[in-house]
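> model this:
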Amino acid sequence: MGPNMLILASAAVLLLCGAANAARILALVPVASRSHHIWNSALTVGLAKKGHQIWALSPDNLEDNIYPNLTQMVIKGTYEKLREDFTMESFVEDSPFTFLKTMWAFGINVCRYESSTQAVKDLLKMPRDFFDLIITEVVFGECMFMFLHHFGGGTRIPVVGITAFGMGPWTDVLTGARTLPSVFAFPILPYVSKMSFTERLQNTLLTGYHWNNMIREYYPEQQKIAEEAYGEPLPPLIDLASNISVILVNNHYVLNGPQAQLPGIIDVGAMQCSPAQRLPKDISSFLNEAKIGAIYFSLGSNLMSELLPKDKLEVIVATFASLGPGIRVLWKFDPKVPIGHLPSNVLLKKWLPQEDVLGHPKTLAFVSHAGLLSTQEAIYHGVPIVAVPFFADQHTNARRLVELGVAVHVDFLTLTKESFKEKILNVTINPRYAENMRKMSNLLRDQPETPLDRAIFWVEFALRQGNDGMKALRSAGFDLAWYQYFLIDVLAAVLIAIVSPLLLIYVTMKTVMNKLRGNSKSKKKKL
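So this is what the prediction gives:
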């Protein structure tokens, strides 16, 4: 039996073994981010291995799909459309408020395009009672909540939310929780949990601004897109999303710090992480032959090194050349794109198996944009970071990594060869960075089960318990206005109860004193 036949036979055995408890699951994963696809795929593939029948609606295609019970409904053309509308490399210059507006435009543009594609139209043609459970991303694909209505999510069948973005106000809207601006830094701000008064003020203003625009502008626009695609009026998308009782979030205290959470918000941070595998021969040889060690440089799946400004690329190349032949650099960069003279210690690859590179014993440091998924993988494999954040949570992650002593921060806008080289060498030579990162890695790995096993448990929990069982996880806070949740109305009543008697006493005493003064003046006049 050939290797391909063996793989197919193994998949068939897995399918048959799980057939008795197999469910038909729809995974709505429309967010246009290849790194998020890796995270989402960890769950869909894990469920397929358990024997469940999976239909995944996504702009990404799992190229090595060997599971006959994992059907991919590919939304074509999303990334091409995004590149027409957005240049992510330029986001580094945006203020937090400007970046928020850009992200809302991103979510609306993606939904407007994807909702009109053939894959979405094909899914709408499927029988309404076809699926047993729906998994849905909860941010930047809100128009797809129309499928919760279409297939009876939250009424006929349970719904499980997922988000690779981690914790944030987007989970609050759906669960009734409220992240406190006093201790929870909005993910696009470069703050951590302990904020100064000025930082708390800015954090509160930005959080309120986000809440207001989500409710008043963003969701209504998504509603219009969904109804146009669906062809008839829909219940409010927020009401549909309120049927999500469990949300699997890409969060772990080792990086994000401890947070107060509802029982229906499940941490499955680093769900995509796994032990390193053998590297392709050319990459393995390049790393193994490094006398001192190697640097891995990648800006993730959305940012592209090839599109960085020419002057910055010249600085980066000159810095790598100045490291000398003993330190080699593996750079995720399309070799077909001209870059000028390339130093002999640098190898370019359009795509790299990131976890396998980070897990290689010669890898000394990771020059990274500090995106959440890349950061988790660096922690998992114990590799310190040279953080070059551009936007969103990258600034927050970078600041926390620096405070934890596992990274140095590089400002891309003021990048110079001297400063960049100094910080790379600092991380690679000073042993405290690697030692601190090893401690973080131990904390991340020290769990009673893997994050993926935990995620699968909660999906199957929802299948077993159904909608009635899932209602036990619904927070009473969902039905409270923000001022009720934060007891503003109660505090106002208490304040009135305290102030009113004092005010009454003050007015009474003032009246009495005025009367006494009036009587005194009258007596003086008579005299």
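
> alpha carbons only for contacts and neighbour counts from here, please
Noted.

> mind listing what residue 159 touches?
Residues near residue 159 by Cα atoms under 8 Å, 6 or more residues apart in numbering: 133-136, 148, 153, 243-246, 462.

> go with 10 Å
By Cα atoms under 10 Å, 6 or more residues apart in numbering, the residues touching residue 159 are 25-27, 132-136, 148, 152-153, 241-247, 459, 462-463, 466-467, 470.

> Surely residue 264 touches residue 461?
No. Assessed by Cα atoms under 10 Å, residue 264 is found out of contact with residue 461, at 11.5 Å.

> Now do the strands in the stretch 251-400 of the chain.
With DSSP state E, counting those that start in this stretch as the criterion, the stretch 251-400 of the chain has strands at 265-267, 293-298, 327-332, 346-349, 363-368, 385-387.

> most packed of those strands?
The highest average neighbour count among those, using mean count of other Cα atoms under 10 Å, belongs to strand 385-387 at a mean of 31.

> who touches that strand?
With contact meaning Cα under 10 Å, 6+ apart, strand 385-387 is reached by 295-297, 299, 364-371, 375, 378-379, 394-395, 397-399, 401-402, 405-412, 420, 423-428, 433-434, 437.

> rerun at 8 Å
With contact meaning Cα under 8 Å, 6+ apart, strand 385-387 is reached by 365-370, 378, 398, 406-410, 423-424, 427.

> And for stretch 425-438?
Against stretch 425-438 from outside (Cα under 8 Å, 6+ apart): 364-365, 379, 381-386, 404-408.

> can I assume residue 440 sits in a helix?
Yes. Counting by DSSP: H, G, I helix; E, B strand; the rest coil, residue 440 is located in a helix.

> Was I right to think it contacts residue 254?
Yes. With contact defined as Cα atoms under 8 Å, residue 440 counts as touching residue 254 (6.6 Å).

> Report the contact partners of residue 388.
Counting by Cα under 8 Å, 6+ apart, residue 388 touches 367-370, 398, 409-412.

> Could you also give me the structure for this second sequence? I'd like to compare it with the first:
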Amino acid sequence: YNEISIRGSTPLYTNNFTLEAVEELSYSDALKMIGGAVGADVCDHVFKTNELIQLKNSKKKYDVVVTELFSTECMLGWAWHFKAHSVVITSSENLPWATDRFGLPDNPSYIPTYFVDYTSKMTLYERLVNTWTLIKGKLLYELYSTKDSNVIAKRFFGPDLPDLNVLAYNTTLHLINTHFSISNSRPLLPNTVEVAGLHVRSPKPVDKHFNQILETDTKGVIYFSMGSLFLPETFPKQILQAMFDALSEVPYKVLWKANHTNFSPELRIPANVHFETWMPQHDILCDDRVKLFISHGGMMGTQESVSCGKPILGMPIFADQTLNIKRAESSGYGKMLNLQTVTKENFANALRELLFDPKYAENVKKVSALFKDRILNPLDTSVYWIEYVIRHNGAPHLQSSAKDLAWYQYYLVDVIAIALTIPAILSYIAYVISKIFLTKIIKKSKIKTN
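Next up, the predicted model:
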């Protein structure tokens, strides 16, 4: 294969987010960031690289183009350029703007939207919020991402490039990083395939360095990581100190992903906490000595924790993280704390409950068995369906006719209108006829009386 690296062409967000940078983001601000800074702006940067310009001018041929469906559609231009089938993969929960192109049902009465923290059983108020969030997500994605991405993509691929919404409509296959065992059970189409855990491999024994770190004379190890974006060193000092004080009281060693030199020297860090700037997360989580995962609730880490059968203490910060931890709570293998209101007491209580109540370990093992009980593993499933699309020339028979319907046809607004109009017309006709007859009867009655 031919590997092309465009590393350095866009800003890196890894280990570059502070809590303050996202805590005040509204829903609209979040969509603007997704569609702009990590969407259309990325297209603008990468399409200016010599590597992609050379690729566009090359004579290479491809059967299929696999690209991400998250913040922009501009990369679908490659499928049009190479006259190849397009396959998209979403690394998160399905998105509000990802369903219409396939005709995939996204009924907000029981399917929580990516940006809410509801379960599938919602109150009336939650269904109202969920519906508005779904509609707003579709509209703002068009405004903040697709509009600018269209201009950028046409500038790069040429004016003959079809509208990106047309290319999205012609997408062949969608691979989604979800699974019904840890997400909501929802209707899917044949060309919409769940592949949660695509990044999860068989765990390997940790190397000598981490093996020594995991060795402990305590009851076990707590693994603490807030993911690859957020810097826990930048959290408010009172929150960090509350965590340190609570962790000092549990008979466990704590392995924390952070740079200890960046913590304030005013903090009292207990002796049972060990810091590393990078760790093989999945291998560590699957180690029998690890008993609990403290996390921000990111999708990848949550899936790894479930795969390894470890309970989660989640402190979500952004996007789908609250939804992920809420699901862990509702399934009985996790607890959620609001990072902004963490105290020594509530953090210690959550730790004790997860570590000493056996139901959490039992529940996560049950969910782990469901998560891994599949005909094929996620990687082989993805390979099979991509090759299926190639073998069957795009597999148009997988497409749903629902995507060809206008919104009023899809939701039967026209049928309902007719169903309501006909009885109304008949009722009106009956009313008019009755009025005429009654008028005549009254007139005759008056004549006889006179």
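
> show me the contacts for the residue mapped onto residue 285 of the second structure from the first structure.
Residue pairing (TM-score structural alignment): residue 285 of the second structure is matched to residue 358 of the first structure. Counting by Cα under 8 Å, 6+ apart, residue 358 of the first structure touches 276, 296, 366, 377-378, 381, 383.

> Give me the distance between residue 358 of the first structure and residue 296 of the first structure.
Relative to residue 296 of the first structure, residue 358 of the first structure is positioned 8 Å away (Cα to Cα, to the nearest Å).

> Spell out which residues are contacts of both of these two.
Each of residue 366 lies in contact with both residue 358 of the first structure and residue 296 under the rule Cα under 8 Å, 6+ apart.

> Any idea how many residues pack against the alignment partner in the first structure of residue 212 of the second structure?
In the first structure, residue 212 of the second structure lines up with residue 285, judged by TM-score structural alignment. For residue 285 of the first structure, the neighbour count with other Cα atoms under 10 Å is 11.

> what number of residues lie near residue 411 of the second structure?
Applying other Cα under 10 Å, I find that residue 411 of the second structure has 11 neighbouring residues.

> Kindly report the same for residue 235 of the first structure.
Look at residue 235 of the first structure: counted by other Cα under 10 Å, it has 12 neighbours.

> what sits against it?
Residues in contact with residue 235 of the first structure, defined by Cα under 8 Å, 6+ apart, are residue 149.

> and the gap between residue 5 of the first structure and residue 445 of the first structure?
The gap separating residue 5 of the first structure from residue 445 of the first structure is 34 Å, by Cα to Cα.

> more crowded one of the two?
residue 445 (16 against 10).

> Nearest residue to the alignment partner in the second structure of the more buried one in space, please, no chain neighbours.
Alignment note (TM-score structural alignment): residue 445 of the first structure maps to residue 372 of the second structure. Among residues not flanking residue 372 of the second structure along the chain, residue 307 sits closest, at 7.1 Å (Cα to Cα, 6 or more residues apart in numbering).

> just checking, that neighbour touches residue 368?
Yes. With contact defined as Cα under 8 Å, residue 307 of the second structure and residue 368 form a contacting pair (5.2 Å).

> These two: which is more packed in?
residue 307 (25 against 21).

> what's near enough to touch that one?
For residue 307 of the second structure, the contacting residues are 200, 368, 371-372, by Cα under 8 Å, 6+ apart.

> what does it align to in the first structure?
Alignment note (TM-score structural alignment): residue 307 of the second structure maps to residue 380 of the first structure.

> Mind jotting down where the strands sit in the first structure?
Applying DSSP state E to the first structure gives strands spanning 24-28, 53-58, 70-74, 133-137, 159-163, 244-249, 265-267, 293-298, 327-332, 346-349, 363-368, 385-387, 407-409.

> Which of the ones you listed sits closest to residue 209 of the first structure?
Closest to residue 209 of the first structure of these is strand 159-163 (Cα to Cα; 21.5 Å).

> what's that closest one aligned against in the second structure?
Mapped onto the second structure using TM-score structural alignment, strand 159-163 of the first structure spans residues 86-90.

> just how off-centre is that stretch within its chain?
On the basis of Cα atoms, centre = their mean, to the nearest Å, stretch 86-90 of the second structure sits 14 Å off its chain's mean C-alpha point.

> That one: average distance to aligned residues in the first structure?
Comparison of stretch 86-90 of the second structure with the first structure after fitting gives an average deviation of 1.5 Å (mean Cα distance after the TM-score superposition for the first structure).

> Can you give me the neighbour number for the equivalent of residue 483 of the first structure over in the second structure?
By TM-score structural alignment, residue 483 of the first structure lines up with residue 408 in the second structure. Using other Cα under 10 Å, residue 408 of the second structure has 11 other residues around it.

> Give me the nearest residue to residue 408 of the second structure, chain neighbours excluded.
Spatial nearest neighbour of residue 408 of the second structure, chain neighbours left out: residue 414 (6.2 Å); criterion: Cα to Cα, 6+ apart.

> how many neighbours does the one you found have?
Here the number of neighbours of residue 414 of the second structure (other Cα under 10 Å) works out to 13.

> Residue in the first structure paired with residue 397 of the second structure?
Superposed on the first structure with TM-score structural alignment, residue 397 of the second structure falls opposite residue 472.

> Buried residues in stretch 282-291 of the second structure, which are they?
For stretch 282-291 of the second structure, a neighbour-count test (16 or more other Cα atoms under 10 Å) marks 282-287, 289-291 as buried.

> cool, stretch 60-71 of the second structure as well?
The neighbour-count check on stretch 60-71 of the second structure (16+ other Cα under 10 Å) flags 63-71 as buried.

> With stretch 35-47 of the first structure instead?
For stretch 35-47 of the first structure, a neighbour-count test (16+ other Cα under 10 Å) marks 35-47 as buried.

> Helices along the stretch 51-200 of the second structure, start to end?
Assigned by DSSP state H, counting those that start in this stretch, the stretch 51-200 of the second structure shows helices spanning 77-81, 124-141, 147-157, 164-169.

> Tell me which of those helices sits nearest to residue 401 of the second structure.
Of those, nearest to residue 401 of the second structure by Cα to Cα is helix 164-169, at 11.7 Å.

> start and end residues in the first structure for the closest one, please.
The aligned range for helix 164-169 of the second structure in the first structure is 237-242, by TM-score structural alignment.

> Next, the contact list for the equivalent of residue 78 of the second structure over in the first structure, please.
Using TM-score structural alignment as the criterion, residue 78 of the second structure maps onto residue 147 of the first structure. For residue 147 of the first structure, the contact set (Cα under 8 Å, 6+ apart) comprises 124, 153.
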